[in-house]
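S.K.: Could you look at this predicted model? Sequence included:
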Amino acid sequence: MENKPLILLVDDNEEILSFIADDLEEKYKVATALHGAAALEILQEQPVQLVISDVMMPVMDGFELCSIIKSGVESSHIPVILLTARNTLQSKIEGLELGADAYVEKPFSPEFLQAQIASLLSNRHKIKSYYASSPLVHMRSMANTNADEQFLEKLHDLINQHLTNMDLDVEQLADFMNMSRPTFYRKIKAISDLTPHELINIARLKKAAALLSTGAYKINEVAELSGFGSLTNFGKNFQKQFGILPSRYVAQIQAERD
């Protein structure tokens, strides 16, 4: 139960909310809101993984909600599906320009909505896995919006600036990023499926892979430059993360160049 993704449904029609929630509750945890302003309160308090919102609502409509979600650093990673009865091209273009990830016209089949949700969540998971398992792939590869890209670029640069600090932790990084620890932790977890500690460790290993790929450093020098206390610890971590020992990785890079 606890591992089910949390989906936020936003619609001023309680019957539609109930209908969609009933259909989704077998696979997902579901939270509901009657308009965009109520939805934003839930987004601040709970680790929502996907938002499904009607477009036409009082107080705050779906377009405005989508725009706020996609422009805010705390929420820009969250996929948004917009529901609308306005079957016009201009309406679709407006939603997509605001960063909506999918557009579903009312009336819709529950199966189609389920397929859209599953596709968005699956694609995000694949992107995160690819980043974690690929030695030279940059952190920004996990970005889905400009706000995400800027956040990850800044975070990547900060980690690399403090790479030799073996005590670098979530409190320090949150402080550097001008975010509260809980908000920072939740953002990292949502955008990467990793804890900040795991992300720091992977960033160290990726820096090590980049240094090794230059051929200019010995493995023990790389271990030290990337903030690992011992060569043995570095070797174990590298193999666990990328499935290859540093020495084999170096040999593979050299073979590709020859």
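M.R.: Yes, it's here.
S.K.: switch to C-alpha atoms for all contacts and neighbour counts from now on
M.R.: OK.
S.K.: residues touching M166, list them.
M.R.: By Cα atoms under 8 Å, 6 or more residues apart in numbering, the contact set of M166 is 227-229.
S.K.: take a look at this one as well, against the first:
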Amino acid sequence: MLLTAKSEPAHQVKGLEAGADDYVTKPFSLPVLDAKVQNILRSRRRLKEYYSSATEIVPENIALNTLDEEFLRKAITIVEESLSDPEFSVQKFSRNIGMSRSSLYLKLKAITGESTTDFIKRIKFKKAAELLETKAHSVTEVAYMSGFSSLSYFSTSFKQYYGVLPTEYISGKHTQS
């Protein structure tokens, strides 16, 4: 939220296009400012709740501005391009996106409500589920294609994420909850 003395429409547009949730000019009313902040916080909470229950990351459904949308698209692309790399880590992710680990964590946490590790896992498991649904690959192949170097770790992690083992997922038991 920008609080400024610059009240010209061109400045307001520039501030909003830069990613501000709101643009408040001086003089301002403290109760109005407080109400705007509460609305922004409430909408962010609702987005985080939505995001945490969705299995797919859709930037335009999560991000509140175009900069966050672009950031999420870039982050998803980086993870997807490194999907089969078992050495892909938060460190490599942060290097590829051009941010420190802590900045990346804070940015993802603010937009999605998830840690960097959970963000990566969500993308990996979404891809693994898609591959399993095609039934074109074995569970072992899907594990390696999803960047897991251990089949047992993949299976236990998959079960924690989806509530069923990969073999049960293939047989359709995930839809009977």
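M.R.: Now that the structure is in, tell me what you want to look at. These numbers were taken from a predicted model, which means no experiment stands behind them.
S.K.: Kindly provide the TM-score of these chains.
M.R.: Remark: TM-score between the superposed chains equals 0.75 [TM-score structural alignment, normalised by the length of the second structure]; 174 aligned residues with a Cα RMSD of 3.5 Å.
S.K.: now the contacts of M166 of the first structure in JSON lines, with distance to F112 of the first structure?
M.R.: Shown next, in JSON lines, are the contacts of M166 of the first structure (distance: Cα to Cα, whole Å):
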{"residue": "G227", "distance to F112 of the first structure": "48"}
{"residue": "F228", "distance to F112 of the first structure": "48"}
{"residue": "G229", "distance to F112 of the first structure": "51"}
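S.K.: Just the buried residues of those residues.
M.R.: Buried subset of the contacts of M166 of the first structure (neighbour count, 16 or more other Cα atoms under 10 Å): 227-228.
S.K.: Return the closest of the contacts of M166 of the first structure with respect to F238 of the first structure.
M.R.: F228 (10.7 Å; Cα to Cα).
S.K.: counterpart of the closest one in the second structure?
M.R.: Using TM-score structural alignment, the partner of F228 of the first structure in the second structure is F148.
S.K.: Who are the contact partners of the alignment partner in the first structure of K48 of the second structure?
M.R.: In the first structure, the residue matched to K48 of the second structure (TM-score structural alignment) is H125. Residues near H125 of the first structure by Cα under 8 Å, 6+ apart: D193.
S.K.: secondary structure class for H125 of the first structure?
M.R.: helix (DSSP: H, G, I helix; E, B strand; the rest coil).
S.K.: Strands along the first structure, start to end?
M.R.: Listed in chain order, the strands of the first structure (DSSP state E) span 6-10, 29-33, 50-54, 80-84, 102-105.
S.K.: closest to N233 of the first structure out of these?
M.R.: Of the strands of the first structure, nearest to N233 of the first structure by Cα to Cα is strand 6-10, at 36.5 Å.
S.K.: measure the match of K48 of the second structure to A132 of the first structure for me?
M.R.: 11 Å (Cα to Cα, to the nearest Å).
S.K.: same deal with A210 of the first structure?
M.R.: From A210 of the first structure to A132 of the first structure the distance is 14 Å (Cα to Cα).
S.K.: So those two - more neighbours on which side?
M.R.: More neighbours surround A132 than the other of A210 of the first structure and A132, with 23 against 15 (other Cα atoms under 10 Å).
S.K.: In contact with that one, which residues?
M.R.: A132 of the first structure is in contact with 202, 241, counting by Cα under 8 Å, 6+ apart.
S.K.: From I244 of the first structure, how far out is it?
M.R.: Taking Cα to Cα, one finds A132 of the first structure at 14 Å from I244 of the first structure.
S.K.: what range in the first structure does stretch 79-86 of the second structure sit on?
M.R.: Using TM-score structural alignment, stretch 79-86 of the second structure pairs with 159-166 in the first structure.
S.K.: for that stretch, which positions count as buried?
M.R.: The neighbour-count check on stretch 159-166 of the first structure (16+ other Cα under 10 Å) flags 159-160, 163-164 as buried.
S.K.: Let me know the closest of those residues to D175 of the first structure.
M.R.: I159 (12.4 Å).
S.K.: burial of the nearest residue in space to the closest one that is not next to it in sequence, as a residue count?
M.R.: Spatial nearest neighbour of I159 of the first structure, excluding adjacent residues (Cα to Cα, 6 or more residues apart in numbering): I200 at 6.8 Å. Residues lying near I200 of the first structure (other Cα under 10 Å) number 21.
S.K.: Tell me the residue in the second structure aligned with I200 of the first structure.
M.R.: Per TM-score structural alignment, I200 of the first structure is aligned with I120.
S.K.: Break down the second structure into its helices, ranges please.
M.R.: 9-17, 30-53, 59-62, 66-81, 90-97, 101-112, 116-134, 139-145, 151-162, 166-170 (DSSP state H).
S.K.: And the fourth one, what does it pack against?
M.R.: Looking back up the chat, that one is helix 66-81 of the second structure. When contacts are defined as 3 or more Cα pairs under 8 Å, 6 or more residues apart in numbering; DSSP states H and E, helix 66-81 of the second structure packs onto helix 59-62, helix 90-97, helix 116-134.
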